[in-house]
Every structure is written in C-alpha cells, then in structure tokens.
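Trainee: Build me a model from this:
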Amino acid sequence: MTSPSPADEALLETVQRQTFRYFWEFGHPVSGLARDRHDPHDARGDDVCTIGGTGFAVMAIIVAAERGWITRAEALARLRTIAGFLAAADHYHGIFPHFMHGGTGRTIRFSRKDDGADIVETSLLIAGLLCARHYFDGDSAGERALRGIIQQLWLEAEWNWHTRGGRELLYWHWSPNHGWAMGHEIRGWNECLITYLLAAASPTFPVDPEVYHRGWANGREFVNGREFFGTRLPLGPDLGGPLFFAHYSFMGLDPRGLRDRYADYWEQNVRHTRINHDYCVANPRGFAGYGPDCWGLTASDDHAGYVAHAPNEDTGVISPTAAISSLPYLPEEAMRAMRHFHGPLGERIWRDYGFTDGFSVGHDWYARTHLAIDQGPIVVMIENFRSGLMWRLFMQAPEIHEGLRRLGFQSPHLVA
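Mentor: This is a model prediction of the structure:
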C-alpha cells in the first residue's frame, strides 16, 4: 500500500485516539489496570481487571505519549501507578493471574480451578512492560523508578516453574489450591509464541530451548502447508484460526524478517490474514454483511456469548479488531474495512471508546461492549503500521535478542 491519503491518515488518528480512551479514561481508578470489559448497562464487573489487557494498556499509553494525546509526564505517572500496584499484588512464583481485582490486587478466579498463575496473560503483560522500560529511558528519578519496578517484575517471573519440574513443555496454569490440575499444555500454533520467547529470554528463570522445539513446535496444529482459497498456510489449524494469533504475540515482537527453522513469521501472518479475508469475501455460509469491506473473524463477544470466531467457527459475527489490527499485513483491505466500520456502520458500532466488540448484520445484533484484549491491538497495531514504534521498542531489549538466538531465530534486529 502506498502512503495513506490525508483522509485515511485522519481516520487512523481518530480510531487510534478514541480507542485509547478505553485504557486512559476507563482504566481502574485505584490501580490503573485495564478493566476486562466495558458494558454501559452493567457496571458490576468494573473491578475485574485483565493482566494481558493491562500489557496492551501499557503499550497504548506509550503510543498516546508519542502521539501527544497525553504528556510524557502523565504517561509516566499512570505507568508508575500500574507497575507499583502489580509489585504488591497477588502473584505465584512471579506469574500473575488472568483476572485481578483492580482495587485490592487480589486474584479473581477465571474458572473453578483457574485461580492462580496464568503464564500467557503474564507474557502479554511483560511484553508491554519491557516496551515501557525502553521508552522511558531518561535520567529523571521517576523514569529510573519505573524501570526499576519493571525490572523487578521481569526478573521475578519464574518461567521455568511452568515446565512442571523440567518437562519439555510449558503449562498454561498453576494454582496454589489445585496445582497443575488444569493440565493445559501450550503447544503451537496459536497466540503463545511470545510466551515461549520470554521464557527462553529470562535472565533469571529461563527454559531450555528444547522446551520450545519439543513442546511448542510439536503441536498437532503447528505445521500446516495446505492451501486455502489459493493461499498456502505455513503454520496453524486449517483456515488459520482466529486472527488474534497474528496480533497478540506480534504487538511487540517484530515479524518483519523474523524466521526460524519452522517459518517466516511475516509470511505466516500475511497468509493467515489473507485466508481470513478471502474466506469472508467468499462467504460460504451466506451470512449477511460479509464482503470486501466487511471482514475479520477473531475472538469477541457474540450474540450467543463469547466465541473465538474463525473460518471453522463462524457464527456470522464480524469483530472490528480483527481487520483493523491486521493493518500491517493487509493494509488496503484493512483500510477498506475501517472506512466501512466508521462510515456506514458507525451509527451502530462507533462509541466513546472506539468500535464496539462485534456485530452481526444477519442477526441484527450489535455489541454494546468493549473488551481490553480487543481494543489494545487496534491502538498498537495501527501504530506499528504507521511508525513501527512498539516493534522498535520491544526489539531493543538485549534479553529478547538473547532469547531469539537461543531458539534459533533470525531477525534484522539481531546484530552480529
């Protein structure tokens, strides 16, 4: 795609800035953590904060400071509040829970046995904090203090604890009450590449590279190689799965030129996105509204609940975050969708915190909710398209360089 037109550039700015308000204005008033969801008709869950979504909030706040929507001092103050709160909050071998009470720092269980450590949510948090460590690189006492707290959180995270005593695999959950009872193995391909990278990069509690090669890369749906709608998919389930696979790990990790023995990860993400787009255009199930200007399947709220929408799990619901957060991969197609969402559909889905979480033209259903894990990628991936800011920050970390080398990756960011 050539440089965006002035009208498209203005739209990018509008969407980013309004979506950022979710994290700034709706951040928890005590801790600054990202609340899990906003529902204008139900405030009962306003103390439920998401650890992964808070990692996205950290990145969004950096974008806002860089763009001048808030001052650097305001961003620093909010991030010191967040980091300081986390340093005193519940954690388990340095790993945080999925949900946390934004006023007390106590764990809110995600399910009956999921009441402890969530290593994937923690990896999304740490990725954001490492970006902040490199953005706030000044000599002031405030910036030094922020870096110090972030370093403490990073060094205290016991990634190798989640190998269950040295197995060649990471496990998603550990509970102080139920131990490893959930038994959720983290195997690829999905959104968890960032988890394995940080686990390998840890200066204090690293995992052996074989955990990556024998665990992550040994999943049943890791290598694919088949064609869908004329596009060969290197990795992942048939038809690619939900688009957050191409977003969550790559909000900081730069996929451009990133490769290992298994794949070229820019190619992987572009092809996954292309298949998702082409599926929606072909619309084999005949859902109303689908087409070149209305596409994108990923996890979001749904007329029947919450669903990880994908071509093989299609309920007729389009999630605006799916196409918009894919802007680096398919810029022309993503811009076309964004114009449609903001223009013809804007009256139904454009609100104070940006686009609502999903909609279905066929079911005449339009979400009233916003979710942190869907709003965050919109702000960050638009910025990566516009300037590459978060990719530059995350890839500055020397520990990330070491982790990539340990796992056998190549990247233009790795210098000899």
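
Trainee: from here on, contacts and neighbour counts on C-alpha atoms
Mentor: Fine.

Trainee: Buried residues, stretch 315-333. List them.
Mentor: The neighbour-count check on stretch 315-333 (16 or more other C-alpha atoms under 10 Å) flags 315-331, 333 as buried.

Trainee: Pull the distance from it to the chain's centre.
Mentor: Remark: stretch 315-333 is offset 14 Å from the chain centroid, using C-alpha atoms, centre = their mean, to the nearest Å.

Trainee: give me every residue that touches the nearest residue to residue 35 once chain neighbours are set aside.
Mentor: If the residues on either side of it in the chain are set aside, residue 35 comes closest to residue 49, at 4.1 Å by C-alpha to C-alpha, 6 or more residues apart in numbering. With contact taken as C-alpha atoms under 8 Å, 6 or more residues apart in numbering, residue 49 is in contact with 28, 33-36, 99-102.

Trainee: Which of the helices or strands spans residue 49?
Mentor: Per DSSP states H and E: residue 49 is located in strand 48-50.

Trainee: so what secondary structure elements neighbour the next helix or strand after that strand?
Mentor: Sequence-wise, the next helix or strand downstream of strand 48-50 (DSSP H and E) is helix 51-67. If you count contacts as 3 or more C-alpha pairs under 8 Å, 6 or more residues apart in numbering; DSSP states H and E, helix 51-67 packs onto helix 6-25, helix 72-88, helix 119-135, helix 372-386.

Trainee: And the contacts of the second one?
Mentor: With C-alpha under 8 Å, 6+ apart as the contact definition, helix 72-88 has outside contacts at 31-33, 58, 61-62, 64-66, 105, 136, 142-143, 145-146, 149-150, 153.

Trainee: rerun that using 7 Å as the cut-off
Mentor: Outside helix 72-88, the residues that touch it by C-alpha atoms under 7 Å, 6 or more residues apart in numbering are 31-33, 58, 61-62, 65, 146, 149-150, 153.

Trainee: possible to save the residues you listed as TSV with neighbour count and distance to residue 248?
Mentor: What follows is the contacts of helix 72-88, written out as TSV (neighbours: other C-alpha atoms under 10 Å; distance: C-alpha to C-alpha, whole Å):
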residue	neighbour count	distance to residue 248
31	22	23
32	26	21
33	34	18
58	29	14
61	28	17
62	26	17
65	17	21
146	24	24
149	18	24
150	25	20
153	17	20
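
Trainee: One more sequence to fold, the one below, so I can look at both together:
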Amino acid sequence: MIKIIVSFLIFTFLGCASSADKPNTSIVVSPPATALTDEELIDIVQKQTFAYFWDYAEPNSGMARERYHPNGIYPENDANIVTTGGSGFGLMALVSAMSRGYITKEQGIARLNKIENFLVNADRFHGAWSHWIDGNTGKVKPFGIKDNGGDLVETSFLAAGIITVREYLKNGTKEEQLLAQKYDTLWKGIDWEWYTNNQNKLFWHWSPNYNWDMNFALEGYNECLITYVMAAASPTHAIDPVAYHQGWARGGGIVSTKTKYNLPLILKHNGAEEFGGPLFWAHYSYLGLDPNQLTDQYANYWDLNYNQVKIDYLYCIANPKKYEGYSPNYWGLTASYSRNGDESIGYDAHMPSNDKGVISPTAAISSIVYTPAESNAFIRNLYENYKTDTWGVAGFYDAHSLQFKWTAQRYLAIDQGPEMVMLENYRTGLLWKLFMNAPEVKQGLIKLGFHSGKYNF
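Mentor: Here you go, the predicted structure:
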C-alpha cells in the first residue's frame, strides 16, 4: 500500500485537468441496431485495447508508455516515460495479438526485437530495471526521490512477460529461436538474491545513491506473489524458499480467518483486511500464474481470487454510499485515475474500504476469468449504454463515474494490460499455458511448496 500511496501523490501532481477530463454533459447512448454476441464484443474490446501496446507504444523503445493521453496534453517530459511492469503486460499482449492475427508474426517479431534491444541497453541495478525508464535514452526516470534504482516488483512483472515470449518463440523459426535466447538472457540477468539484502525476505527497491533506505519488504498479501515465484524460479540467482515462507507468508501470519458476505478472505490483505484490497491484486500476479487448481499451505489461489472479486462485486451491489449507477452491470474497484474534489485528475487505489464513486473498467474486465457472467454484463453495459463517454482509441478509458458524470479520458499501461491478457486467458488460456509450462516456473513453484492439479505438479 505504501507504493500505491506514493503513486497517488505522483499522479495527483502530474494530473493537470483538461477539457477531455471534465464532467460529461451527455452519457447514455443508444445501443447498436444489432446486438453483438458476447464473443464478438469481447473480441472488439480485446483488439481495441491492444492498440495501447501497438499504436500508442513509445516509438523509440517499443515499450509501453506509462500513460497515454489522447488529447496530447502531458506534464513536461512525461510522454516518453515507459513502465517496466506495464511493458511486461505488453509483452503478453503482443503474444496474444500474434496468435489472433491482430498483427502478423513478422510485425510482432520486429517489435519484440526492438524491445529486447532497448532492455539490454537500459539502466539496470543488479539486474533489475527501474519502475520508470526514459524511452528515448534508456536511463532511469526516478519514480520518487529515493526510488531511482532497481524496482524488483516491476521487474518481476516484466520477467513474467519475458518468460512468456521465450516460451512462445522457442520452437519457431531460426530467427524466433534466436530472439527467444535473447529474452532468456535478459531473464537470467536478474539478481533476485541481491534483493533479499541478506535477510529472509525480498525488498522492493535498491538505489545506487540511497542503498536500502526505502526499506520496503515484500510481505503478503498484495500484488507481489509473482515476485517470489520468479525469484524462486531463477536458474542463476534464486532465493532460498525460507524467504517466501518467513518473508512473504510472515511465518504463517498471512492466513486470515475473516469472511465477508459469507466468503472467506483466506489471506490477510495488507491494509484491507475487512473486504480485501483493490482488484489488481487478483490480476497482476495471475496474468501468467494460473490460479486454477493452484494451492500451497496457505491458500487455494482460485478461491482466494474468486472470493476477492465476488466480495468487491457484492459490495458494489450493496452500495452503502449510495453512489449512482452501482449495480450488477456497473461495478469494479481498483487502482486507477480518480477524480479529485476540484474535478482535476488524481490517482487512487479504489476498493471497498476506499470507495470514491469511481469505477475502473479494468477491475471488472480483468476479472472475467473469475466472474465471466458478471464481467460480460459490465462490458456490455458500458459498451452499449455509455460508449460515447467511456470508449476510445485504446479501448475503455481508465475511469468512469455515473455519480459525478465524469470520465478520465486517459489510459494507463498497468490497467489496459491486464484487460488484454485476461481476456485472452478467458478465451483460450494461452498465456497461462505458456507461462506455467516453462520449466523454471514449474520448478520454482514446486520449490516454494505449490501444487497444481491442472499442470500436474
């Protein structure tokens, strides 16, 4: 949650309001003459969302921009900032797009070569990349005063994408196999062990100027499970499993006995132990990590995520703050752009315990693997009834509020990426299959004590 608070402060500072972000005067539009099937609608959303990582990627690096503003108005020097974690999601999106024919294999390979060339030359800190990178130079763009070095969590999101690309290409043409080897080299260069700081836990940050001053240990539960999985899976710099059990799982203290709406929370959500955290906690780690039949001594991970999403859904239906529009067709709270009291744009980690009347489309859309009926109902409602205000060049805009008749007509990589990836996993399971069948991933999970009925370990 500390990282989210920092994000909020930064985005509030950067979030100057524009005419495109001010309250809307007209919201409801007529539905199309011929109703789309669910499959047709999902394909439209997935393809349009992919544009974020294709048409609106940072041009020099090929990486995902941190944000894209269709109106072209950015804070100074902000348009070329690329995001490490969002680019990891973007790598998975590229694999999905190639598999679907949204782009040709040749186009995808060219973009993947550009990204690899950028990453191999970008600043790294004991193998980890920074949260933000200047897309023109490859130099670190500080996320905060002391956050100017390696960001292990963002790097783990990127590493999951790297592994997925490698698995997709490794049995292809000679050119594809060579590119797969280059991505494999990137992954093997991450020194996960360094980021334990000689303790039985992983740490989020290390800075060449401030060393370990940020002192942010990765302790569960939040979005960081994948960081421990990747760290255990490394063939070159793996952590000892004790770091997972003592650090992440807090020596067993991660387990929760609380319930909400008769649904067990299963694990203690950091700072959100009554309802669970923002829904991206059920998305980021699980874009590649398949929660179906995945268990360890602490949780059944399908139940964990399904319950979190369903609690969020039921909270929105209960709507204790009486916000306009909240319903079975209009729900989903997670971190996204948000509306400040003065109608300017900020950023906030929306969740039941921090409900600001702002719905984030990525929340319900990226949850489609868990709640297909509820997520499809949300997608159809937004597309058919509120398309004029919520739909743009890269899919649904980042945030919307019927309460305030307001839309943040902007996009964030870390919100568009999970939509694209989870839609693919819902339709085919492709990205789950690629990631989970990577030999190191299986070995890392086994090392940490995980079992998968689906993947037979």
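
Trainee: What would you report as the TM-score here?
Mentor: Scored by TM-score structural alignment, normalised by the length of the first structure, the superposition of the two chains gives a TM-score of 0.96; 411 aligned residues with a C-alpha RMSD of 1.4 Å.

Trainee: List the contacts of the residue nearest to the spatial centre of the first structure.
Mentor: For the first structure, residue 248 is the residue whose C-alpha lies nearest the centre (C-alpha atoms, centre = their mean; 2.9 Å). By C-alpha under 7 Å, 6+ apart, the residues touching residue 248 of the first structure are residue 191.

Trainee: so how far is residue 55 of the first structure from it?
Mentor: 10 Å (C-alpha to C-alpha, to the nearest Å).

Trainee: hang on, the earlier thing: counterpart of the residue nearest to residue 35 of the first structure over in the second structure?
Mentor: Matched by TM-score structural alignment, residue 49 of the first structure corresponds to residue 82 in the second structure.

Trainee: Its match and residue 225 of the second structure: what is the separation?
Mentor: Counting by C-alpha to C-alpha - residue 82 of the second structure and residue 225 of the second structure are separated by 23 Å.

Trainee: now residue 330 of the second structure
Mentor: Applying C-alpha to C-alpha to residue 330 of the second structure and residue 225 of the second structure gives a distance of 29 Å.

Trainee: Same question for residue 209 of the second structure.
Mentor: Applying C-alpha to C-alpha, the value for residue 209 of the second structure to residue 225 of the second structure is 27 Å.

Trainee: and those two? which has more neighbours close in?
Mentor: Between residue 209 of the second structure and residue 225, residue 225 has the larger neighbour count (other C-alpha atoms under 10 Å), namely 22 against 11.

Trainee: Chain neighbours aside, what residue packs nearest to that one?
Mentor: Per C-alpha to C-alpha, 6+ apart, closest to residue 225 of the second structure is residue 285, 6.1 Å.

Trainee: Can you report how many residues neighbour residue 219 of the second structure?
Mentor: Quick note: residue 219 of the second structure (other C-alpha under 10 Å) scores 21 neighbours.

Trainee: Regarding it, what is its secondary structure?
Mentor: coil (DSSP: H, G, I helix; E, B strand; the rest coil).

Trainee: ok, it - contacts?
Mentor: Residue 219 of the second structure touches 247-250, counting by C-alpha under 7 Å, 6+ apart.

Trainee: for residue 357 of the first structure, same thing?
Mentor: By C-alpha under 7 Å, 6+ apart, the neighbours of residue 357 of the first structure are 300-301, 319-320, 367, 369-371.

Trainee: Could you identify the buried members of those?
Mentor: Buried subset of the contacts of residue 357 of the first structure (neighbour count, 16+ other C-alpha under 10 Å): 300-301, 319-320, 367, 369-371.

Trainee: Any figure for the gap between residue 359 of the second structure and residue 337 of the second structure?
Mentor: In terms of C-alpha to C-alpha, residue 359 of the second structure sits 10 Å off from residue 337 of the second structure.

Trainee: what is in contact with the two at once?
Mentor: residue 399.

Trainee: that older thread, what's around the residue nearest to residue 225 of the second structure, how many residues?
Mentor: Neighbours of residue 285 of the second structure (other C-alpha under 10 Å): 22.

Trainee: So residue 392 of the second structure belongs to a strand, correct?
Mentor: Yes. Residue 392 of the second structure forms part of a strand when assessed by three-state DSSP.

Trainee: Now which residue in the first structure aligns to it?
Mentor: Checking TM-score structural alignment: residue 392 of the second structure goes with residue 351.

Trainee: Let's verify the equivalent of residue 222 of the second structure over in the first structure: helix, strand, or coil?
Mentor: Using TM-score structural alignment as the criterion, residue 222 of the second structure maps onto residue 190 of the first structure. Taking three-state DSSP as the rule, one finds residue 190 of the first structure in the coil state.

Trainee: All good on my end, thank you.
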